[in-house]
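Novice: Pasted the sequence and its predicted model underneath.
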Amino acid sequence: MKYQIVIAGIGGQGAVFLVKVLSIASAITNQKCLGTENHGMSQRGGSVSCYVKIGDFYAPAIDEGQADLLIALEGNEALRNIQYLSKERGVIVMNAPKNFPKVDFETHSIDAFKKAKAKEFPIDALNVYMLGVTLALDAHFPFTCKEIEEAITMMNAKVAEKNIAVLHQGINDTKAKK
């Protein structure tokens, strides 16, 4: 299997956390994984883009037109990173309001900021919520929910219960929306 993911967000949203969770999930499933991040001005709220390559790859960067999936923790970051998606198989899962511009890719959006502001889940778990949305929407995603749960637990057992609850909320909210 070969699968390439771009995770895009703003500093502090937890994009790098998702890279680590996916790397652990790869180890759990005995798959090769390369991950890298481009922080930029992330500590000041600037753009963060991360690449995760699962399978037999030798360099961590994703070339334009090659990614299978773009997980955008913020809508503008989806647009900033859209060039990495494959025209044939690229899927976008993003945190954005319904009035987001149309793009030429299979696109799934949910207004996770609105849900967090309504106290439906803690804002610091927005990244895990969007991972749950991805699990519910992307049939080609290389990991099961159980594997992601195990990776979250291995990543930080102290907050694993909270994060797994938010992961399932993302899954359930998405399935209810369908």
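Specialist: All right, it came through fine.
Novice: okay, CA-based contacts and neighbour counts for the rest of this
Specialist: OK.
Novice: Q13 is in contact with Q43, correct?
Specialist: No - with contact defined as CA atoms under 8 Å, Q43 does not count as touching Q13 (10.6 Å).
Novice: okay, those two: which has more neighbours?
Specialist: Set side by side, Q43 and Q13 show unequal neighbour counts under other CA atoms under 10 Å, the larger going to Q13 at 21 against 12.
Novice: ok, the more buried one - contacts?
Specialist: With contacts defined as CA atoms under 8 Å, 6 or more residues apart in numbering, Q13 is in contact with L73, D124, L126, N127.
Novice: next up, a second structure to put side by side with the first:
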Amino acid sequence: MKYQIVIAGVGGQGAVFLVKVLSIAASLAGQKCLGTENHGMSQRGGSVSCYVKLGDFYAPAIDEGQADLLIALEATEALRNLHYLKPNAGTVIVNATSEFPEVAYKVYHTDAFSKARNKAFPIDALNVYMLGFTLAKDPNFPFTCKEIEQAITKMNPKLAEKNINVLHQAINDAKAKA
């Protein structure tokens, strides 16, 4: 299997954390994985784009028109990174209101910012919320919930319970929205 994921956000939203979680999940699933962690402007609140490639790849960068999935932690960053998706075949999971513009891809959106502002979950778990939303909405997502839970636990055992609760909250919210 070959599968390519772009994770986009702005500094401080946890895109790099998601790369690490998905890399650990790939290891647990016995899949080959390459990932990048773009730190550039991440420490100053700037754009962050990270890549995860599963399968027989030799370079971690994703070329234009090659990604299967875009997980966007912020709506503007989704639009900025659409060019990475396979034409008419990519999937977008985006933290956005219902006013997100129509694009030539399958789009699933949730307003995670509003949920966090309303204290549905801690804002520092927005990235994990979006990962749970991805698990629920993208039928081609290459990981199981159990693999993601195990990866979250390996990544940070101290915060695992909180993050796994947020993951499941997102899955339940996504299913209720269906």
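Specialist: Alright, I've got the coordinates. The model shown is predicted, which means the values in this text are computed figures rather than measured ones.
Novice: Quickly note the distance from the spatially most central residue of the first structure to K175 of the first structure.
Specialist: Closest residue to the average C-alpha location of the first structure: I71 at 3.9 Å, with CA atoms, centre = their mean. Here I71 of the first structure is placed at a distance of 18 Å from K175 of the first structure (CA to CA, to the nearest Å).
Novice: thinking again about what came up before, which members of the contacts of Q13 of the first structure occur in strands, if any?
Specialist: Taking DSSP state E, every one of the contacts of Q13 of the first structure sits outside strands.
Novice: And for stretch 88-101 of the second structure, what's in contact with it?
Specialist: Applying CA under 8 Å, 6+ apart, the set of residues contacting stretch 88-101 of the second structure from outside is 67-75, 78, 85, 104-113, 130, 133-134, 138.
Novice: Go again with 7 Å.
Specialist: 67-75, 78, 104-112, 134 (CA atoms under 7 Å, 6 or more residues apart in numbering).
Novice: Can I have the buried ones of those as a ChimeraX selection?
Specialist: To isolate the buried ones among these in ChimeraX, judged by 16 or more other CA atoms under 10 Å, type:
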select :67,68,69,70,71,72,73,74,75,78,105,107,108,109,110,112,134
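Novice: The contacts of stretch 88-101 of the second structure in strands, which ones?
Specialist: Secondary structure of these is defined by DSSP E; positions in strands are L69, L70, I71, A72, K106, V107, Y108, H109, T110.
Novice: And those, which two are furthest apart?
Specialist: Pairwise distances among those were taken by CA to CA; the largest, 15.9 Å, belongs to L69 and T110.
Novice: And Q83 of the first structure, what's its match in the second structure?
Specialist: The pairwise alignment with the second structure assigns Q83 of the first structure to H83, based on TM-score structural alignment.
Novice: picking up where we left off before, K20 of the second structure: which of the ones in strands among the contacts of stretch 88-101 of the second structure is nearest?
Specialist: Ranking these by separation from K20 of the second structure, with CA to CA as the measure, puts I71 on top at 14.2 Å.
Novice: unless I'm mixing things up, the match of Q83 of the first structure is touching G65, no?
Specialist: Yes - using CA atoms under 7 Å, H83 of the second structure and G65 qualify as a contacting pair, with a distance of 6.0 Å.
Novice: from what I can see S49 of the second structure touches N38, true?
Specialist: Yes - here S49 of the second structure reaches N38: they are 6.2 Å apart, a contact under CA under 7 Å.
Novice: Before I go, just wanted to say thanks for your time.
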